[in-house]
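K.L.:
Sequence and computational prediction follow.
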Amino acid sequence: MNKIFLRKDFLKETAITEKTLHEFETNNLLKPAGITEDKTSFYTKGSVEQVVMLKSLMDLGYALPEIQKIVKKIGLPTNSIIQQEEKKMEQFITISSLAEQVGVSPRTIKHWEEKGIIESELRSAGGFRLYSQIYVYMCKLIKDLQLFNYSLEEIKTISDYFRDFLLISKDLNHYSQNETEERLESMNSAILQLFSKMNLLKEGISRWESLLKTKQKEIKGIKTKNTKRKKAKSKTKDE
């Protein structure tokens, strides 16, 4: 899980003041690594590295305008691995936003995370969780599995299969040849089992659709008869 820092945490981590951070940002020397859907800025380890370099230049006696020229000309040296990771940064959503889009409570999302079914991609030192948009789709899949009568333990197993699949897809040598074969067979078996449950569900849905359509027609017919009965009573009273 990537570690992030909200503004307050970032100030504490870098030991700079709000005024200094504001100056860095207004002079385009530093910017947040990303923002959440509700416009909350967050920073990363790469951001901390940038501040360390900026503070070093200031300690050497460089003023902000001079640092601007240096950054514009040669940039700031940073850890290349961290830099590559941060290029992948996108707009993240909060747990409240994720829950709202999926149609569950934030408590449910936390429960799924506690069970190891999902993992927040970013978390601040204070426990602030952030998720990428793909988690909206993933959580809807979890709801689907619950409709198929899967327990959370069974859903956790399927979630582990997905993680294994991603690991094997990225690096075929992650497991031994035999272990890879065994894991792929287990995944395929789980897929076949899910197909079987889905077919049963489809058959059940088809039965209920047929029944409900029939009952709708019957209800419509009874309503028509009931309306005629009311009119007949009204006519009798008039006579």
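P.N.:
Nice, thanks for sending it over.

K.L.:
C-alpha from now on. contacts and neighbour counts both.
P.N.:
Will do.

K.L.:
got a list of contacts for stretch 111-118?
P.N.:
119-120, 152-153, 155-156, 159-160 (CA atoms under 8 Å, 6 or more residues apart in numbering).

K.L.:
Please read the previous query as pertaining to stretch 165-181.
P.N.:
Contacts of stretch 165-181 (CA under 8 Å, 6+ apart): L184.

K.L.:
Next, the buried residues of that stretch.
P.N.:
Residues 165, 168, 180 are the ones in stretch 165-181 that count as buried (16 or more other CA atoms under 10 Å).

K.L.:
ditto for stretch 46-57
P.N.:
46-51, 54-55, 57.

K.L.:
quick one: contacts for the most centrally placed residue in the chain?
P.N.:
Nearest to the mean C-alpha position of the chain, by CA atoms, centre = their mean, lies Y135 at 2.8 Å. Y135 is in contact with L98, counting by CA under 8 Å, 6+ apart.

K.L.:
and it, what element?
P.N.:
helix 134-147 (DSSP states H and E).

K.L.:
List the buried residues of that helix.
P.N.:
135-136, 139, 142-143, 145.

K.L.:
Tell me how far it lies from the chain's centre.
P.N.:
10 Å (CA atoms, centre = their mean, to the nearest Å).

K.L.:
Okay, one more to line up with it:
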Amino acid sequence: MKDNIYTRDEFLNKIKASEAELAQWEEKKLVKFIGFTDDRTPFYAENAIRQVQQIRKLQELGYPLDDIQKIIKKVGLPQQASDKNKPQVKPYLTVGNLAERVNISPRTVKHWESLGIIEPDMRSEGGFRLYSEMWVPLCLLIKDLQLFGYALEQIKVMADSYREFLALQLNLESFTKQQTQQKLEKKQAELEELIAKINELKDGIQRWEELLRKKKKELLSLKNQNQKRNIQGETHESGDDAL
């Protein structure tokens, strides 16, 4: 989990402000929320707390909100170096959003998280979670692995391996050359093993496809035979009635 977020109630409690005061700042676009929970409650990023602190300092100096708004439009609020280096806020998914995108239940998302298979990118003090878009294809892959017969414990091992590989990609210099080589060789072996299993599955799927196509033809043939038998039976019955 990388960043803290706050639901509206958590944010109000953190900044010791009233609902009316926050509404005023938002109306003047001095403070902005970054998204909504599943029940449409706004949530806020960590830097919004520092924005409030700066707004209050300007208010203490005697500036009305209209003047503070003009100041922000011209020069902006002071930022910490960590804020400047952060990328722009990207769209994030709530538990419900992620579940809907992957066609699973929110309970399944929470279960996978409890096992450490997936992890939220942001979490509030009250347990509200947000996930980046990257989890959508990964959750679809998890579903695939379950269809392939993998247990969640096995998928957890693979998820840990994937995260370790991402860490290598993002910051190769944080590992020694020898450490990197060992990790890469291990990843290659894991990859080759998975490819071999998938090839076995492909062969199995092909066998089943051929069998099912054959049985489908046989089924249609039997249906036709049965239909003809019914017609012949009706013809015989009509002949008997005539006699």
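P.N.:
Structure's in. What do you need? This structure is a prediction, so every number in the text was calculated from the model and none was measured.

K.L.:
Specify the strand with the largest residue count in structure 1.
P.N.:
strand 2-6 (DSSP state E).

K.L.:
That one packs against which elements?
P.N.:
Helices and strands touching strand 2-6 of structure 1, by 3 or more CA pairs under 8 Å, 6 or more residues apart in numbering; DSSP states H and E, are strand 41-43, strand 122-124.

K.L.:
returning to what we had before: what span of structure 2 lines up against the helix holding Y135 of structure 1?
P.N.:
Aligning helix 134-147 of structure 1 against structure 2 (TM-score structural alignment) gives residues 134-147.

K.L.:
So what touches the longest strand of structure 1?
P.N.:
Residues contacting strand 2-6 of structure 1 (CA under 8 Å, 6+ apart): 40-45, 121-125.

K.L.:
Now L130 of structure 2: which helix or strand?
P.N.:
Assigned by DSSP H and E, L130 of structure 2 falls in strand 129-130.

K.L.:
Superpose on structure 1 and give me the mean offset of that strand.
P.N.:
Averaged over the aligned pairs, strand 129-130 of structure 2 sits 1.2 Å from structure 1 after superposition, using mean CA distance after the TM-score superposition for structure 1.

K.L.:
Could you do stretch 200-220 of structure 2 as well?
P.N.:
Mean for stretch 200-220 of structure 2 is 0.6 Å (mean CA distance after the TM-score superposition for structure 1).

K.L.:
Could I get the buried residue list for that stretch?
P.N.:
Going through stretch 200-220 of structure 2 with 16+ other CA under 10 Å, nothing comes out buried.

K.L.:
quick one: the longest helix anywhere in structure 2 to helix 135-147, angle?
P.N.:
Assignment by DSSP state H gives helix 177-242 as the longest helix of structure 2. Orientation note: helix 177-242 of structure 2 sits at an angle of 60 degrees relative to helix 135-147 (axes from the mean of the first three to the mean of the last three CA atoms, to 10 degrees).

K.L.:
so how far is helix 177-242 of structure 2 off the chain centroid?
P.N.:
That offset, for helix 177-242 of structure 2, works out to 32 Å (CA atoms, centre = their mean).

K.L.:
same check, this time on stretch 17-25 of structure 1
P.N.:
31 Å.

K.L.:
ok, and what's touching that stretch?
P.N.:
Contacts of stretch 17-25 of structure 1 (CA under 8 Å, 6+ apart): 11, 30-31.

K.L.:
Mean per-residue distance, the helix holding Y135 of structure 1 versus structure 2.
P.N.:
Looks like 1.2 Å for helix 134-147 of structure 1 (mean CA distance after the TM-score superposition for structure 1).

K.L.:
How far does the next helix or strand after that helix sit from its chain's centre?
P.N.:
Downstream of helix 134-147 of structure 1, the first helix or strand assigned by DSSP H and E is helix 152-170. On the basis of CA atoms, centre = their mean, helix 152-170 of structure 1 is displaced by 16 Å from the centre of the chain it belongs to.

K.L.:
by how many degrees do helix 152-170 of structure 1 and helix 177-238 diverge?
P.N.:
Using the same axes, to 10 degrees: helix 152-170 of structure 1 against helix 177-238 is 130 degrees.

K.L.:
This completes my enquiry, with thanks.
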